[in-house]
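> no sequence on this one, just coordinates:
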């Protein structure tokens, strides 16, 4: 039911992303407050909870979600823990904003789809924040307008200064390229039908066991081709770019942010160091939109189906990464619930 009262939010995960969302809810957006923080590391959860008046720390997601002052849940824990937290929230009929991946594979994603459908109403929004980035929104509007004709190809680049410890070869696809997978489906309004992962010569800066960079080719249901360069250790900053090649022109985003400066014998613009800074505005709009919709009794934004579809593409991508060659994406029939 629509509510004008401030939402009590449980943030699950007190790492880099979870802490940033706690800051965002407390300092930036309106209509919500953090009432619970959960993390398996008790000290980290307590430290974050102590920074918010009236916030309680928990070491178990289920306990935080069950708290009486919790009206909604924001999941920012590692992907393998998402299914349990989502199931707990759905069991209590609570709205959820879940960072990607919704779940790490299609089997668990299907279980979440089925659980949400049994409720008879949407409760899950998946955190594909690029849909809330100003440049991506402009690109989407331009493509939808038809001004440049049909989109034929999409070039995407995703470069990180470096990846955190423990980041694996597989995570380049399941955690990083997952963003381009959703952006492709959203921008083109098409499903991805096949994926091929190519592994060029690895950078000398890549950790042992990681083939970095990688080049991914996506095929869409309308015959479009999309390429993605993922470079986890580019060494100079965090850079995300996209260029749509259309029948009557092209449009490109992500080239430069902030002022261009000429000084000390060189010119250029600053490149942000990570995704938290690059997509700060997108995260702010995403969470504010989720809170506003939740208070109206609605769920908007990327759905659990979008989370499932991304998992299916990445799952096929991991097969291609491991075995080589083109792999077709196996999607179940889209339930009418998500039309």
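That came through fine. Note that this is a predicted model, so its numbers are computed, not measured.

> rest of the way, CA atoms for contacts and neighbours
OK.

> Give me the neighbour count for the residue lying closest to residue 262 once chain neighbours are set aside.
With CA to CA, 6 or more residues apart in numbering as the criterion, residue 262 has its nearest non-adjacent residue at 6.6 Å, and that residue is residue 268. When neighbours are counted by other CA atoms under 10 Å, residue 268 registers 12.

> One more: residue 119?
Using other CA under 10 Å: residue 119 sits among 12 other residues.

> which residues does it contact?
Taking CA atoms under 8 Å, 6 or more residues apart in numbering as the contact definition, residue 119 lies against 90, 93.

> Please report the distance of it from residue 253.
In this view, residue 119 and residue 253 are 39 Å apart by CA to CA, to the nearest Å.

> same question, residue 232
Residue 232 is 20 Å from residue 253, by CA to CA.

> Equivalent analysis for residue 18, please.
Applying CA to CA to residue 18 and residue 253 gives a distance of 28 Å.

> Was I right to think residue 169 contacts residue 210?
Yes. Contact between residue 169 and residue 210 holds when scored by CA atoms under 8 Å: they sit 4.7 Å apart.

> Check which helices and strands the host helix or strand of residue 23 is in contact with.
According to DSSP states H and E, residue 23 maps onto helix 16-27. The contact analysis (3 or more CA pairs under 8 Å, 6 or more residues apart in numbering; DSSP states H and E) places helix 16-27 against strand 7-12, strand 32-38.

> where does stretch 130-149 sit relative to the chain's centre, distance-wise?
The chain centroid and the centroid of stretch 130-149 are separated by 18 Å, computed with CA atoms, centre = their mean, to the nearest Å.

> Okay, one more to line up with it:
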């Protein structure tokens, strides 16, 4: 590895360009040397401000470009598997935005490729693990500060959903964050999923069942409930309350500055995940760059990506069938213990 880690960024959309900005402005020890996007003009536009960076339409070409020592994948989920496998074929560290793959079968193929190498090179971008509030809650639970956990109550709200959003994406693209956060906070696997649907909000696009209420059961007997509401209208909120045998702990209330004036008090609500989790994205990228420079990862691995995909698949089955659905996981390989 060189003293400045050369990174290929795959995907030049909102997430990819945001990561390029972070690498250039807030993360030391790294630079973008290649950008890939199916839209060649978009790739050129993002690469144009980066000294010596090449623009590509083929991810494989970007990954094979001179100076590439690590790969950041921020393309649509359906394209992740191919790009990850190209990177693993060159034994390059990877940070792949969630989902690792849209389905558990694809995640297993990535796992098989990594197992053949005998070391973990792929990190999945579940950035909540790097959020300061989530880290404090994790420390509290690990220390037994509220006793044995019994419940996690979660809310995940967006002001509005994009035009392409579907009912299934409430589970696969949104609730998947709660799935990973719950697994990590509790140190337990999700074993079953139930999805309940109230009357859809009038603000939802036609055909989209929003909001939904998702129940997750874990291997340790904890019940996790998730209110997912992607057209709430007022802002972006992510909240989590842990209820234990000896107390409770809640994060995500968003209490920053509170203004009192003219007989009223109040504050602001974040309108976008890139605002609420800006610091978490910075922390994630800094830690990954430092680890990738040593040929390692510093966060959720391929097993975590596979488990999230398996729970999402069970969640989609539960949503369509209206019945409780068990999560089917393969035996966890020793590499991921």
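Yes, it's here. What you are looking at is a predicted structure, and each value in this text was computed from that prediction instead of being measured.

> hmm, back to that, which one, of the helices and strands packed on helix 16-27 of the first structure, ends up nearest to residue 94 of the first structure?
With CA to CA as the criterion, residue 94 of the first structure lies closest to strand 7-12 of these, at 10.2 Å.

> What range does the closest one cover in the second structure?
On the second structure, the counterpart of strand 7-12 of the first structure by TM-score structural alignment is residues 5-10.

> Show me which residues of the helix holding residue 23 of the first structure are buried.
Within helix 16-27 of the first structure, the residues that count as buried by 16 or more other CA atoms under 10 Å are 17-26.

> In terms of distance to residue 153 of the first structure, which of those ranks first?
Looking across the buried residues of helix 16-27 of the first structure and measuring by CA to CA, the closest to residue 153 of the first structure is residue 17, at 32.0 Å.

> How about the contacts made by that closest one?
Taking CA under 8 Å, 6+ apart as the test, what residue 17 of the first structure contacts is 76, 276.

> Give me the distance between it and residue 42 of the first structure.
Counting by CA to CA, the separation of residue 17 of the first structure from residue 42 of the first structure is 17 Å.

> follow-up on the earlier one: right, so of the helices and strands packed on helix 16-27 of the first structure, which gets closest to residue 109 of the first structure?
Going by CA to CA, the one of those nearest residue 109 of the first structure is strand 7-12, 18.6 Å.

> quick one: that closest one to the second structure mean distance?
If you overlay the two and look at strand 7-12 of the first structure, the average distance to its match in the second structure is 0.5 Å (mean CA distance after the TM-score superposition for the first structure).

> and for that strand, what are the contacting residues?
With contact meaning CA under 8 Å, 6+ apart, strand 7-12 of the first structure is reached by 18, 21-22, 31-39, 61, 64-65, 69-77, 291, 295.

> switch to 7 Å and redo it
18, 31-39, 61, 64-65, 69-77 (CA atoms under 7 Å, 6 or more residues apart in numbering).

> cool, stretch 191-202 of the first structure as well?
Contacts to stretch 191-202 of the first structure, defined as CA under 7 Å, 6+ apart, come from residues 185, 211-221, 316-317, 320-321, 324-329.

> which position in the first structure aligns with residue 231 of the second structure?
Residue 231 of the second structure maps onto residue 233 in the first structure, by TM-score structural alignment.

> and its match, what element?
In the assignment (DSSP H and E), residue 233 of the first structure maps to no helix and no strand.

> for it, what are its contacts?
Going by CA under 7 Å, 6+ apart, residue 233 of the first structure touches 160-163, 205-206.

> Next: residue 148 of the second structure.
Applying CA under 7 Å, 6+ apart to residue 148 of the second structure gives the contacts 244-245.

> Could you pull up the contacting residues of the residue minimising distance to the centre of the second structure?
Central residue of the second structure (CA atoms, centre = their mean): residue 126, 3.0 Å from the mean position. By CA under 7 Å, 6+ apart, the residues touching residue 126 of the second structure are 98, 177, 300.

> Quick check: closest non-adjacent residue to residue 134 of the second structure.
The shortest distance from residue 134 of the second structure to any non-neighbouring residue, by CA to CA, 6+ apart, is to residue 128 (6.6 Å).

> so where do the strands sit in the stretch 1-150 of the first structure?
Along the stretch 1-150 of the first structure, the stretches classed as strands by DSSP state E, counting those that start in this stretch are 7-12, 32-38, 56-58, 72-75, 96-99, 124-127.

> ok so, going back, now which residue in the first structure aligns to the residue nearest to residue 134 of the second structure?
Residue correspondence to the first structure (TM-score structural alignment): residue 128 of the second structure is matched to residue 130.

> Over to residue 141 of the second structure?
Match for residue 141 of the second structure (TM-score structural alignment): residue 143.

> before we move on, what about residue 97 of the second structure?
Correspondence of residue 97 of the second structure to the first structure, assessed by TM-score structural alignment: residue 99.

> Leaving out sequence neighbours, find the closest residue to its match.
Excluding the flanking residues, the one nearest residue 99 of the first structure by CA to CA, 6+ apart is residue 127, at 4.3 Å.

> tally of neighbours for that neighbour?
For residue 127 of the first structure, the neighbour count with other CA under 10 Å is 27.

> Just to check, it is in contact with residue 102?
No. Here residue 127 of the first structure lies out of contact with residue 102, judged by CA atoms under 7 Å, at a distance of 8.1 Å.

> how much space between the corresponding residue of the second structure for residue 53 of the first structure and residue 34 of the second structure?
Under the alignment (TM-score structural alignment), residue 53 of the first structure pairs with residue 51 of the second structure. Per CA to CA, residue 51 of the second structure is found 10 Å from residue 34 of the second structure.
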